[in-house]
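> the sequence isn't on hand, but the structure is:
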């Protein structure tokens, strides 16, 4: 099995998680407003008093490449999705959730310090003390990121514990290719940068030609046809067509969303 790709936090996911946490914080503050004992608590501390909501668990799973779409494309059944959701929910208890929220905050703080000092360095305004602090800040960021990624790796391992090695391999391949601007079924296979670019351009040509009522470029049509005929791609596309609805429902039910 190829090494699992780094756990990245997409901006959209970060926004969703942050909004959910802030919403909970606002409700908690309103409920505790009359109790002086809680008046000194910060919003971050208040947010860490509760276990994650179902939508937060789902968003966190997406950070490690596990969604209803990727599960379906990997050939997982509704039963598999139920196990993934239940295992993730069991792992992401109050303790582990709080650790992840804290780690995310530490990474954000460390990144902000690196950005602040980096601007001084790039502008030629940094003195020796700033240069030393910059090196320390980058080291701190690397450490905090490693800690955060370790927590996400633990969630991933818990969530896929009941899946087959073939299913987890496909999940990891799709996660590693998730930044490629192509439909999901194409990300089950690895390609060179040049091949990804050619596929993206060919798909765009076919789409644009159809919108304009014109015939697509023959070479583009041939390339996409050949990619669609690849066993892994064809299987993933078929799995999405036949399994997505059931997998989505099962995952949401396991997470307590239905």
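Structure received. Quick caveat, the model's predicted, so the values are computed rather than measured.
> going by C-alpha atoms from here, please, whenever you check contacts or count neighbours.
Fine.
> can you give me the helices in the stretch 51-200 of the chain?
54-63, 68-73, 78-91, 94-122, 128-159, 165-176, 193-212 (DSSP state H, counting those that start in this stretch).
> so which of these is the most surrounded?
helix 68-73 (a mean of 26; mean count of other Cα atoms under 10 Å).
> could you say what helices and strands that one packs with?
helix 165-176, helix 231-254 (3 or more Cα pairs under 8 Å, 6 or more residues apart in numbering; DSSP states H and E).
> most centrally placed residue in this structure?
Centrality entry for the chain: nearest residue to the mean C-alpha point is residue 63, 1.9 Å, by Cα atoms, centre = their mean.
> would you check how far apart that one and residue 131 are?
Distance, residue 63 to residue 131, using Cα to Cα, to the nearest Å: 33 Å.
> now swap in residue 142 and tell me
Counting by Cα to Cα, the gap from residue 142 to residue 131 is 17 Å.
> cool, residue 226 as well?
53 Å.
> what do you get for residue 68?
With Cα to Cα as the criterion, residue 68 and residue 131 are 46 Å apart.
> swap in residue 56?
Counting by Cα to Cα, the gap from residue 56 to residue 131 is 38 Å.
> next one: residue 242
Taken as Cα to Cα, the span from residue 242 to residue 131 is 57 Å.
> do residue 222 as well
54 Å.
> just residue 30 next, same as before
Taking Cα to Cα, one finds residue 30 at 44 Å from residue 131.
> next one: residue 79
54 Å.
> again with residue 159
42 Å.
> repeat that for residue 15.
32 Å.
> what do you get for residue 107?
From residue 107 over to residue 131 (counting by Cα to Cα), the distance is 20 Å.
> next up, the contacts around residue 131.
117, 121 (Cα atoms under 8 Å, 6 or more residues apart in numbering).
> so whichever strand or helix holds residue 30 versus helix 54-63, what angle?
Element membership of residue 30 [criterion: DSSP states H and E] is helix 11-32. Angle between the axes of helix 11-32 and helix 54-63 is 150 degrees (criterion: axes from the mean of the first three to the mean of the last three Cα atoms, to 10 degrees).
> report all helices and strands that helix 11-32 contacts.
helix 43-47, helix 54-63.
> format these as CSV; extra columns: distance to residue 116.
Listed next are those as CSV, based on distance: least, Cα to Cα, whole Å:
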stretch, distance to residue 116
helix 43-47, 22
helix 54-63, 26
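> of the ones you listed, which is nearest residue 120?
helix 43-47 (29.2 Å; Cα to Cα).
> report the buried residues of the closest one.
When burial is assessed from 16 or more other Cα atoms under 10 Å, helix 43-47 yields the following buried residues: 46-47.
> put this next to the previous one:
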């Protein structure tokens, strides 16, 4: 099995399997916090508290690192093909690990540019060129990452028929908003209650927009995404330090007044 050959801190460990008659069961390591979907899109049903901004960015960075390993370290490269919130599992400290490699496909080798295959995966997460032609590349995963990252930023499902018609498809709803920086705050999950760094929100949405480019060639590689998310984390720390310094200065001013 493919997963038994892949080892990375952001991929689930395969403990074993059970084969009995026509029954086949895979046994993964136990992930205490379930899936990202449980904490992001199924809050009411699972009685979970909303994830804070820092945790969302931590999960995004770890998941991106897992995809980077599959695309750029595994030999031959592996295309995950079913990247979505329910396939990102979380341990006790909310470290993410990719699971369910049932649709994973060995990437193109020997100078080939793509793998031709039957279109599979979950509606809404598939890259447009893959959905239209069945031509699969690592950039197909990059698009799927962009969709999930946008779900993490907005708290919205990629397809939600309960919303007004124009807002049912997350990517279609977000596309015009990407073009107007003044509307970026409208895209932040209301459950965050405004508790996020503005610069961090702008940068996160910029990463999502790059991953969701219509043309596969214009999307970044996962190593580029990992680098961008690491920089986003650094910026977050710097912003927090600036805020703390400003608060200290304000406190000193107040004392001087007294």
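Received it, and whenever you're ready, just let me know what you need. Note that the structure is predicted; figures quoted are calculated from it, not measured.
> report the TM-score for the pair.
TM-score for the superposed chains, counting by TM-score structural alignment, normalised by the length of the first structure: 0.31, backed by 130 aligned residues with a Cα RMSD of 5.7 Å.
> could you list the buried residues of the top helix by length along the second structure?
Secondary structure of the second structure per DSSP state H: the longest helix is helix 222-257. For helix 222-257 of the second structure, the neighbour count (16+ other Cα under 10 Å) marks 222-223, 225-226, 228-229, 232-233, 235-236, 239 as buried.
> elements contacting that helix?
Using 3+ Cα pairs under 8 Å, 6+ apart: helix 222-257 of the second structure touches helix 53-72, helix 198-211.
> okay, the angle between the shortest one and helix 53-72?
By that I understand helix 198-211 of the second structure. Using the same axes, to 10 degrees: helix 198-211 of the second structure against helix 53-72 is 30 degrees.
> so for residue 170 of the first structure, which of the helices and strands packed on helix 11-32 of the first structure sits nearest?
Comparing these by Cα to Cα, helix 54-63 comes nearest, at 14.8 Å.
> name the residues that touch stretch 230-243 of the second structure?
By Cα under 8 Å, 6+ apart, stretch 230-243 of the second structure touches 57, 61, 197, 199-200, 203-204.
> one more time with 10 Å, if that's ok
The contact list for stretch 230-243 of the second structure, computed with Cα atoms under 10 Å, 6 or more residues apart in numbering, reads 54, 57-58, 61, 196-204, 207, 224-229, 244-249.
> over to residue 16 of the second structure. Which of the three states is it?
Following DSSP: H, G, I helix; E, B strand; the rest coil, residue 16 of the second structure is assigned to strand.
> tally of neighbours for it?
11 (other Cα atoms under 10 Å).
> for residue 19 of the second structure, same thing?
9.
> same deal with residue 207 of the second structure?
22.
> just checking, it touches residue 146?
Yes. Residue 207 of the second structure is within contact range of residue 146, at 7.6 Å (criterion: Cα atoms under 10 Å).
> in space, what's closest to residue 138 of the first structure - neighbours in sequence excluded?
The spatial neighbour of residue 138 of the first structure that comes closest, neighbours along the chain excluded (Cα to Cα, 6 or more residues apart in numbering), is residue 114 at 6.0 Å.
> quick one: contacts for that neighbour?
Applying Cα under 10 Å, 6+ apart, the residues near residue 114 of the first structure are 108, 133-141.
> in a markdown table: those residues, plus distance to residue 149 of the first structure.
Putting the contacts of residue 114 of the first structure into a markdown table (distance: Cα to Cα, whole Å) gives the following:
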| residue | distance to residue 149 of the first structure |
| --- | --- |
| 108 | 13 |
| 133 | 24 |
| 134 | 22 |
| 135 | 21 |
| 136 | 20 |
| 137 | 18 |
| 138 | 16 |
| 139 | 15 |
| 140 | 14 |
| 141 | 12 |
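> just give me the closest of those to residue 254 of the first structure.
Distances from residue 254 of the first structure to the contacts of residue 114 of the first structure, taken by Cα to Cα, are shortest for residue 108, at 30.7 Å.
> relative to helix 53-72, how tilted is the longest helix of the second structure?
160 degrees.
> for residue 148 of the first structure, which non-adjacent residue is spatially closest?
Nearest to residue 148 of the first structure is residue 103, by Cα to Cα, 6+ apart, at 5.2 Å.
> show me the contacts for that neighbour.
Per Cα under 10 Å, 6+ apart, neighbours of residue 103 of the first structure: 97, 109, 144-149, 151.
> how close does residue 21 of the first structure get to residue 134 of the first structure?
On the measure of Cα to Cα, residue 21 of the first structure and residue 134 of the first structure end up 31 Å apart.
> ugh, typo on my part, it should be residue 25 of the first structure
Counting by Cα to Cα - residue 25 of the first structure and residue 134 of the first structure are separated by 33 Å.
> could you do residue 148 of the first structure as well?
Residue 148 of the first structure is 21 Å from residue 134 of the first structure, by Cα to Cα.
> next one: residue 143 of the first structure
Where residue 134 of the first structure is concerned, residue 143 of the first structure sits at a distance of 14 Å (Cα to Cα).
> can you check residue 154 of the first structure too?
30 Å.
> now residue 47 of the first structure
31 Å.
> try residue 58 of the first structure
36 Å.
> count of neighbours near residue 221 of the first structure?
Applying other Cα under 10 Å, we find 16 residues neighbouring residue 221 of the first structure.
> OK, contacts around it?
Here residue 221 of the first structure is in contact with 202-203, 205-206, 215, 227 (criterion: Cα under 10 Å, 6+ apart).
> any idea how far the closest residue to residue 64 of the second structure other than its chain neighbours is from residue 62 of the second structure?
Excluding the flanking residues, the one nearest residue 64 of the second structure by Cα to Cα, 6+ apart is residue 226, at 5.9 Å. Distance, residue 226 of the second structure to residue 62 of the second structure, by Cα to Cα: 8 Å.
> just residue 254 of the second structure next, same as before
Distance from residue 254 of the second structure to residue 62 of the second structure, by Cα to Cα: 42 Å.
> could you measure from residue 95 of the first structure over to residue 61 of the first structure?
Distance from residue 95 of the first structure to residue 61 of the first structure, by Cα to Cα: 17 Å.
> equivalent analysis for residue 173 of the first structure, please.
Following Cα to Cα, the distance that separates residue 173 of the first structure from residue 61 of the first structure is 16 Å.
> now do residue 243 of the first structure
19 Å.
> ok, now residue 252 of the first structure?
12 Å.
> overlap of the contact sets of the two?
Joint contacts of residue 252 of the first structure and residue 61 (Cα under 10 Å, 6+ apart) are 55, 68, 85.
> ok, the last one touching residue 60?
No. Because the distance of 11.5 Å does not satisfy Cα under 10 Å, residue 85 of the first structure is recorded as not touching residue 60.
> with that, I have no additional questions.
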